[in-house]
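K.L.:
Quick check, what structure comes out for this input:
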Amino acid sequence: MTLTPRALGHRTAAALTLLCALTATAQAPTAHAAPDPRPASLDDVRRQLDDLYHQAEAATEKYNAADEKATAQQNEVVALNSRVKAAEQKEVRLKSLLGSAARAQYRSGGLPAEVQLAFASDPGHALDNAASALQVQRGTQRELTALERVREELRTRTDEASAELTDLKASRRAMARNRDKIKARIAAAHALESQLQTPQLRRLAELEQQAQTEAQAKWVGTGILDKVGTRASKAGRKAIEYATEQLGKPYVWGAEGPDSFDCSGLTSQAWLHAGIAVPRTSEEQWARLKHVPISQMRPGDLIIYFSDASHVAIYIGDGKIIQAPRPGRWVYVSPAGSMGILGVVRPDA
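P.N.:
Now for the predicted structure:
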């Protein structure tokens, strides 16, 4: 069915109004402002979609961080439980040793049978052995006392770690619920985008490209490319090579290859294949890797974007990055200055 221009205009306006309403509901739960009922322009929709996808990526990175922390804590609890078990087993062996020595002394009138035998043939040697046996028993008792103290400390640490794990799992579930809500809204946004006709979709893509070009031109206009490095380290080249091999693969939440990636999944895997393990999420990459001034960055460095460190890409030189951008897109080369840069980190500093 072919729509008349007037019908097309009504359909587009309705879709854009609904998209505005969905975008408004994707804000923080404490926001209660009613959505603006006025139809939005395509440029407004582009900005709203960008904001929606940014919220989704931020929620995903927070979920990934919560999941990583919970997994690490689970491993810590398992390790502590293993140490407690080993301490308990050693405690049993030491108590058994002390018990055996005590029983032997009781049966032989205070000294083990082998000491009594030695006393009969060589009194001096027997006395030496008796003193040695007493020293061994006292040393064993001291070791047992220390071991009991260590075991109690380990149990305390295990209890504390288990309590922290419970909290981390609760945080992970909360992050998952938040992420799922945003995923549902993005699915609705995709459905609304599908209501737009080809000219509107083409115009949206043009507006996005225009915004990126303007942002890049402004960034380059500062003269930054005259200052940054142009040569990657050996590991940096390997990381770039890996990222380049992933071009065209789809963005998928929580994915770290080999068939799909999210933003930090791509950068963490790129550097892992270069022989250097980096944190899994963009927030942790920003928090734990060495910061370098933007003017001193070089190919292979990671550029962290937005004030909440919710996006990351790998710089490949000439003002360009390779990134896994957002749902519905693929790993691709894009302008480094097309988004708000928070800073730069160097995995192989």
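
K.L.:
can we go C-alpha only for contacts and neighbour counts from here?
P.N.:
OK.

K.L.:
quick one: N178 and A59 touch, right?
P.N.:
Yes. With contact defined as CA atoms under 8 Å, N178 reaches A59; the gap is 6.8 Å.

K.L.:
Between the two, point out the one with more neighbours.
P.N.:
Neighbours were counted for N178 and for A59 using other CA atoms under 10 Å; A59 has more, 22 against 19.

K.L.:
show me what contacts the nearest residue to the more buried one once chain neighbours are set aside?
P.N.:
The shortest distance from A59 to any non-neighbouring residue, by CA to CA, 6 or more residues apart in numbering, is to R179 (5.3 Å). By CA atoms under 8 Å, 6 or more residues apart in numbering, R179 lies in contact with 56, 59-60, 63.

K.L.:
again, but for Q73
P.N.:
If you count contacts by CA under 8 Å, 6+ apart, Q73 has them with 161, 164-165.

K.L.:
By neighbours, which of the residues you listed wins?
P.N.:
Neighbour-wise, these (other CA under 10 Å) top out at L165, 21 neighbours.

K.L.:
element containing that residue, please.
P.N.:
L165 belongs to helix 123-193 when assigned by DSSP states H and E.

K.L.:
Distance from the chain centre to that helix, please.
P.N.:
22 Å (CA atoms, centre = their mean, to the nearest Å).

K.L.:
And stretch 72-86, by the same measure?
P.N.:
21 Å.

K.L.:
what about the helices in this structure?
P.N.:
5-25, 42-107, 113-121, 123-193, 198-220, 234-245, 263-272, 282-288 (DSSP state H).

K.L.:
The shortest one - contacts with which helices or strands?
P.N.:
Contacts of helix 282-288 with other secondary structure elements, assessed using 3 or more CA pairs under 8 Å, 6 or more residues apart in numbering; DSSP states H and E, are made with helix 42-107, strand 341-346.

K.L.:
Now do it: distance to the chain's middle.
P.N.:
With CA atoms, centre = their mean, you get 8 Å for helix 282-288.

K.L.:
W219 - how many residues pack around it?
P.N.:
Neighbours around W219, by other CA under 10 Å: 20.

K.L.:
residue contacts, it?
P.N.:
G337.

K.L.:
try 10 Å this time
P.N.:
When contacts are counted by CA atoms under 10 Å, 6 or more residues apart in numbering, W219 touches 213, 225, 319, 335-341.

K.L.:
Now go through those residues and say which are in strands.
P.N.:
Secondary structure from DSSP state E places 335, 341 of the contacts of W219 in strands.

K.L.:
quick one more, to check against the first:
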Amino acid sequence: MTATVASHRKPRQHPLAALFGLGPRSSRAVRLAATLALAGAATATALDGTGQAAPQPTPAQVKDRIDALYQEAEVATQNYNGAKEAADTAREELSRLQDEAARRSRKLNAARAELGAMAASRYRSGGVAPAVQLLLSADPQRYLDGAAVLERAGSHQAAAVAGYARRLGSVRQVRRQAEDTTRRLAAAETRLKRHRVTVVRKLDAAEQLLSRLTAEQRRLMASQGPAEDASDTGHEDRRTGHGDGLLGGIPAGSTATAAAGAVTQAPNSRAAQAVSFAYAALGKPYVWGATGPSAYDCSGLTQAAWKSSGVALPRTTYTQINSGPRINRSQLAPGDLVFFYSGVSHVGLYIGDGKMIHAPHPGAPVRIAPIDQMPFAGATRPA
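P.N.:
Okay, here's the model as predicted:
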């Protein structure tokens, strides 16, 4: 009874079905009507101006995003540098192991030939028993003398066999090392490609953001950046060898006095030479992965500067920070390495008065900048 009554209940009608004069069971029509109604409402909102488009970012916001992209690219660049260093090391080691394997193989082949000659001789003389050879010999004493020689030859043969076994083992060991090195090289090259893709992607994103800005927006963005040192002028001329020029490895003109002062204040002659080198590099372009002499990235510049004084620094910021004793910020001296960001992804060379010379990012050549324009992470004095 209950089921019979329920079956004659009047189906509920969707409000939109009633609004559009549709039947109670026209579910597809109801959905269509709802879609049309919502679309119409959205169109009306857009036409009457009540809908709001997403606000355009301010130049300051664009600058912050570009700076973040450059910093992310710097992290990837240091990872790339580390992978490249590992690949180069593995490649050199593999070449050395291949040369060593070839040298040992030549010795192994010579030992094998010697054993072959001994075996053939032994076979030819071993066809008659020694007692029979003595009976048949016309000169027993001569035979006995010859037997002693053969015994000594047997001892020599045993030594030759042992030597051959050792050489065979050494060749196999070198070949195993070469195989391991080949695997390490392949892994390093895989990382190298991955980090290269990341760097290029980050830099492309930054360039795209810059390309959307008008000249006025670029000017406003630049005005909101950290103030550059006033002496950081004329770099384009120094890059081409004109304008201020170079004097004894130190730029002449507006920076000559500052350079001479920084060199004088350096704690030792090696640091003084590194500072001199960094001043001479002012204006050279930033190129990620570059170590000079025509372009640098941040760690490539500091590595080259200290290399000029005979000190070999590792390639990346992560390893350069461990290249000497840590220095408190209050005790910084010209030539010290100053590091930035929590991940230690950027480095500059301190020149005194709260300033450094560094390679910032693409589009920004090697320049002088205050060390407080980025989050300070630590300092090291190379030794």
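
K.L.:
TM between them?
P.N.:
Counting by TM-score structural alignment, normalised by the length of structure 1, the TM-score of this superposition works out to 0.72. Behind it: 285 aligned residues with a CA RMSD of 3.0 Å.

K.L.:
Tabulate the contacts of Q73 of structure 1 (TSV), appending distance to G139 of structure 1.
P.N.:
Converted to TSV, those look like this (distance: CA to CA, whole Å):
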residue	distance to G139 of structure 1
A161	32
E164	37
L165	38
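
K.L.:
Tell me the one of these nearest L266 of structure 1?
P.N.:
Distance ranking of the contacts of Q73 of structure 1 against L266 of structure 1, using CA to CA, places L165 first at 27.5 Å.

K.L.:
re earlier: among the contacts of R179 of structure 1, who's most crowded?
P.N.:
Neighbour counts for the contacts of R179 of structure 1 (other CA under 10 Å) peak at A56, which has 26 neighbours.

K.L.:
tell me the contacts of it?
P.N.:
For A56 of structure 1, the contact set (CA under 10 Å, 6+ apart) comprises 26, 50, 62, 178-186, 253, 310, 326-327.

K.L.:
Drop anything exposed from these.
P.N.:
Neighbour-count burial (16 or more other CA atoms under 10 Å) applied to these gives 26, 62, 178-179, 181-183, 185-186, 253, 310, 326-327.

K.L.:
T319 of structure 2 and G82 touch, don't they?
P.N.:
Yes. Judged on CA atoms under 10 Å, T319 of structure 2 makes contact with G82 at a distance of 8.9 Å.

K.L.:
When those two are compared, which one has more neighbours?
P.N.:
Between T319 of structure 2 and G82, counted using other CA under 10 Å, G82 has the larger neighbour count: 23 against 14.

K.L.:
Spatially nearest residue to the equivalent of the more buried one over in structure 1 (excluding sequence neighbours)?
P.N.:
Using TM-score structural alignment as the criterion, G82 of structure 2 maps onto A65 of structure 1. In this structure, A65 of structure 1 finds its nearest non-sequential neighbour in T281, 6.0 Å apart by CA to CA, 6+ apart.

K.L.:
tally of neighbours for that neighbour?
P.N.:
28.

K.L.:
and what of P226 of structure 2?
P.N.:
12.

K.L.:
aligned partner of it in structure 1?
P.N.:
Aligned by TM-score structural alignment, P226 of structure 2 pairs with Q209 of structure 1.

K.L.:
That match touches S338, doesn't it?
P.N.:
Yes. With contact defined as CA under 10 Å, Q209 of structure 1 counts as touching S338 (9.3 Å).

K.L.:
which neighbours do those two share?
P.N.:
With CA under 10 Å, 6+ apart as the test, Q209 of structure 1 and S338 both reach A215.

K.L.:
on that earlier part again, contacting residues for the match of P226 of structure 2?
P.N.:
Contacts of Q209 of structure 1 (CA under 10 Å, 6+ apart): 203, 215, 338.

K.L.:
Out of those residues, flag the one nearest to A131 of structure 1.
P.N.:
Checking these one by one against A131 of structure 1 (CA to CA), the nearest turns out to be S338, at 80.7 Å.

K.L.:
how close does that closest one get to G248 of structure 1?
P.N.:
19 Å (CA to CA, to the nearest Å).

K.L.:
Among these two, which residue is more densely surrounded?
P.N.:
Legend: neighbour count by other CA under 10 Å for S338 of structure 1 and G248, higher for S338 (22 against 15).

K.L.:
quick one: contacts for the more buried one?
P.N.:
Going by CA under 10 Å, 6+ apart, the list of residues near S338 of structure 1 reads 208-219, 305, 320-321.

K.L.:
Of those, which is the most crowded?
P.N.:
Result: I321 is most packed of the contacts of S338 of structure 1 (other CA under 10 Å), 26 neighbours.

K.L.:
Give the equivalent position in structure 2 for it.
P.N.:
Aligned partner of I321 of structure 1 by TM-score structural alignment: M356.

K.L.:
Same question for C263 of structure 1.
P.N.:
By TM-score structural alignment, C263 of structure 1 lines up with C298.

K.L.:
neighbours of its match, just the number please.
P.N.:
Here the number of neighbours of C298 of structure 2 (other CA under 10 Å) works out to 29.

K.L.:
hang on, it packs against V366?
P.N.:
Yes. Judged on CA under 10 Å, C298 of structure 2 makes contact with V366 at a distance of 8.6 Å.

K.L.:
contacting residues for P299 of structure 1?
P.N.:
Neighbours of P299 of structure 1 in contact, by CA under 10 Å, 6+ apart: 228-233, 236-237, 239-240, 314-321, 346.

K.L.:
same thing but at 6 Å, please
P.N.:
Contact analysis of P299 of structure 1 by CA atoms under 6 Å, 6 or more residues apart in numbering lists 232, 315-317.

K.L.:
tell me which of those residues is nearest to N129 of structure 1?
P.N.:
Taking CA to CA as the measure, A232 is the one of those closest to N129 of structure 1, at 69.2 Å.

K.L.:
What's the closest one aligned with over in structure 2?
P.N.:
In structure 2, A232 of structure 1 lands on P267 (TM-score structural alignment).

K.L.:
Count the residues that sit near the closest residue in space to that match that isn't next to it in sequence.
P.N.:
Taking CA to CA, 6+ apart, and ignoring the residues beside it in sequence, P267 of structure 2 has A333 as its nearest neighbour in space, at 6.8 Å. Here the number of neighbours of A333 of structure 2 (other CA under 10 Å) works out to 21.

K.L.:
Aligned to A333 of structure 2, what sits in structure 1?
P.N.:
That one, A333 of structure 2, aligns with R298 by TM-score structural alignment.

K.L.:
close enough to count as contact, its match and G229?
P.N.:
Yes. Counting by CA atoms under 6 Å, G229 is a contact partner of R298 of structure 1 at 4.4 Å.

K.L.:
Any buried residues in stretch 28-35 of structure 2, and which?
P.N.:
Applying 16+ other CA under 10 Å to stretch 28-35 of structure 2 flags 29-30, 33 as buried.
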